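*Asks:* what follows is a predicted structure for the sequence shown.
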Amino acid sequence: MFLTFYVHPVSTFGAVLDMVTDRISTACLLVILSQVYRPSFVFLSLLALDIGSHWFQMYSTFLVGKSNHKDVKDSTSWLFRLYYGNRMFMGYCCVACELLYIILFLLAKESEKMTDVLMDAAKQSIIYSALLAFLLFGWATKQLVNVIQMKTAADLCVLYDLNKKHNK
């Protein structure tokens, strides 16, 4: 995620490397959190959604012949277009997501529920509450975009297969 803001991928290799490093950093955080909090399937499901949605997006981009997986101008989802069309908004969502995971790790206490940890942190001050709300909004938006991304890309793959079958 941070590589995107420092090195703008100008090649296919750069774009893939950028996405792979983003997925690896997120995967590491989610696997660690799955060991700290229960039920762990929540974090492992988020990991599957993150990797799966981005894989589908890259694959569908390849199938339809687009040069960039962030080219979603033809999408019917306004949120999906906003996310990939506005680097500041996408950056906010990505950074909020990663920071929330890091904060969850730093605040973790043995045998405590994640919701209790977040509520305790929010009760400490209005600043913590506002920060957590800001991060949770970015995190939730990114998860929603991942769901939209997976569905949109899966639909494109199905359409590609149907067109291929029809043109035989």
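*Replies:* Alright, I've got the coordinates.
*Asks:* from here on, contacts and neighbour counts on C-alpha atoms
*Replies:* Fine.
*Asks:* straight-line length of stretch 105-115, end to end?
*Replies:* 13 Å (Cα to Cα, to the nearest Å).
*Asks:* which of the residues in that stretch are buried?
*Replies:* Phe105, Ala108, Met114 (16 or more other Cα atoms under 10 Å).
*Asks:* for the first one, give me its contacts.
*Replies:* By that I understand Phe105. Ile32, Leu33, Val36 (Cα atoms under 8 Å, 6 or more residues apart in numbering).
*Asks:* in what helix or strand does the first one lie?
*Replies:* If I follow you right, that is Ile32. helix 12-36 (DSSP states H and E).
*Asks:* list the contacts of stretch 79-97.
*Replies:* Counting by Cα under 8 Å, 6+ apart, 1, 70-73, 75, 134-136, 138-139, 141-142, 145, 148-149 sit against stretch 79-97.
*Asks:* below is an additional structure, to be compared with the one above:
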Amino acid sequence: MAKNKSIPIRPSKLSVYLYIPNIIGYTRVLMNCFAFAICFSNKWIFCALYFISFVCDGIDGWVARKFNQVSTFGAVLDMVTDRISTACLLVILSQVYRPGMVFLSLLALDIGSHWLQMYSTFLLGKASHKDVKDSTNWLFKAYYGNRMFMAYCCVACEVLYISLFLLAQNETEKLMDVLKASITEGSLVSVLVVLSLFGWAIKQLVNIIQMKTAADVCVLHDINKKERP
């Protein structure tokens, strides 16, 4: 006699929107909105809220796996929040440092590389943009294959940007002068700048590799499409 198999309950749209990790994501959005609203009037509160939001980026993923609430919407919400938050901070830095184009270029690299990576993931039929097992670049594979290494690079990048914002005393700071002063000074913020530079550099290199790799996928997709009868 065949055993009755339990039919899994189909979740409603509202229940997915109310997944715990997604609620954390909404909280991050609100936290960042408030943080950027007061960024010039209270730098320290801004930095604290921004960094807490960044830490929540790691917590929501753990919660999603812990409670079996992994969702495509949550992954997209997470990435969009990350990219917009970093973009806003880079825009602010471009206004308080000269040359501001340095930070706008970093913004373009960050957005462009991640957008291309997401699109190439879609073309390859992969479930996650972090699936780079078939990549031939060792650094690219190490970055996405080792959570601790990726976390270090991401944290270093955000810490550098926050520290630079704290070090800016006016709207016409010269970036190189501040970096040189950070090396010679012994303040906590200056030390954070120096310690985070290596991880920041690795992340930018990975972004460049990611952009090139993803662009190659798009080009090969076009070539293969033209070869089809």
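*Replies:* In hand now; what should we look at? The structure displayed is predicted, hence computed values, not measured ones.
*Asks:* quick TM-score on the pair, please.
*Replies:* Laid over one another, the chains give 0.93 as their TM-score (TM-score structural alignment, normalised by the length of the first structure), with 168 aligned residues with a Cα RMSD of 1.7 Å.
*Asks:* for Asp116 of the first structure, what are its contacts?
*Replies:* No residues are in contact with Asp116 of the first structure under the rule Cα under 8 Å, 6+ apart.
*Asks:* on average, how far is the longest helix along the first structure from the matching bit in the second structure?
*Replies:* For the first structure, the helix with the greatest residue count under DSSP state H is helix 126-166. Superposed on the second structure, helix 126-166 of the first structure shows a mean distance to its aligned partners of 1.5 Å (mean Cα distance after the TM-score superposition for the first structure).
*Asks:* tally of neighbours for the residue mapped onto Ile103 of the first structure from the second structure?
*Replies:* Counting by TM-score structural alignment, Ile103 of the first structure corresponds to Ser163 in the second structure. The local packing of Ser163 of the second structure (other Cα atoms under 10 Å) involves 20 other residues.
*Asks:* quick check: which element contains Ser163 of the second structure?
*Replies:* Going by DSSP H and E, Ser163 of the second structure is part of helix 147-167.
*Asks:* what angle sits between that helix and helix 188-227?
*Replies:* Here helix 147-167 of the second structure runs at an angle of 120 degrees relative to helix 188-227 (axes from the mean of the first three to the mean of the last three Cα atoms, to 10 degrees).
*Asks:* tell me the angle helix 147-167 of the second structure makes with helix 72-96.
*Replies:* 30 degrees.
*Asks:* now stretch 154-168 of the first structure: how far from the chain's centre is it?
*Replies:* 27 Å (Cα atoms, centre = their mean, to the nearest Å).
*Asks:* over to stretch 35-46 of the first structure?
*Replies:* 16 Å.
*Asks:* what do you get for stretch 184-198 of the second structure?
*Replies:* The answer for stretch 184-198 of the second structure is 22 Å, by Cα atoms, centre = their mean.
*Asks:* just stretch 116-136 of the second structure next, same as before
*Replies:* 16 Å.
*Asks:* so stretch 68-82 of the first structure corresponds to what in the second structure?
*Replies:* Counting by TM-score structural alignment, stretch 68-82 of the first structure corresponds to residues 128-142.
*Asks:* against Ala121 of the first structure, how distant is the counterpart of Pro99 of the second structure in the first structure?
*Replies:* The alignment partner of Pro99 of the second structure in the first structure, by TM-score structural alignment, is Pro39. Distance, Pro39 of the first structure to Ala121 of the first structure, by Cα to Cα: 20 Å.
*Asks:* those two: which has the busier surroundings?
*Replies:* Ala121 (18 against 12).
*Asks:* quick check: the gap between the closest residue to that one other than its chain neighbours and Ser75 of the first structure.
*Replies:* In space, and not counting its chain neighbours, Ala121 of the first structure is closest to Tyr128: 6.5 Å by Cα to Cα, 6 or more residues apart in numbering. Distance, Tyr128 of the first structure to Ser75 of the first structure, by Cα to Cα: 36 Å.
*Asks:* if anything else comes up later, I'll come back, but that's it for now.
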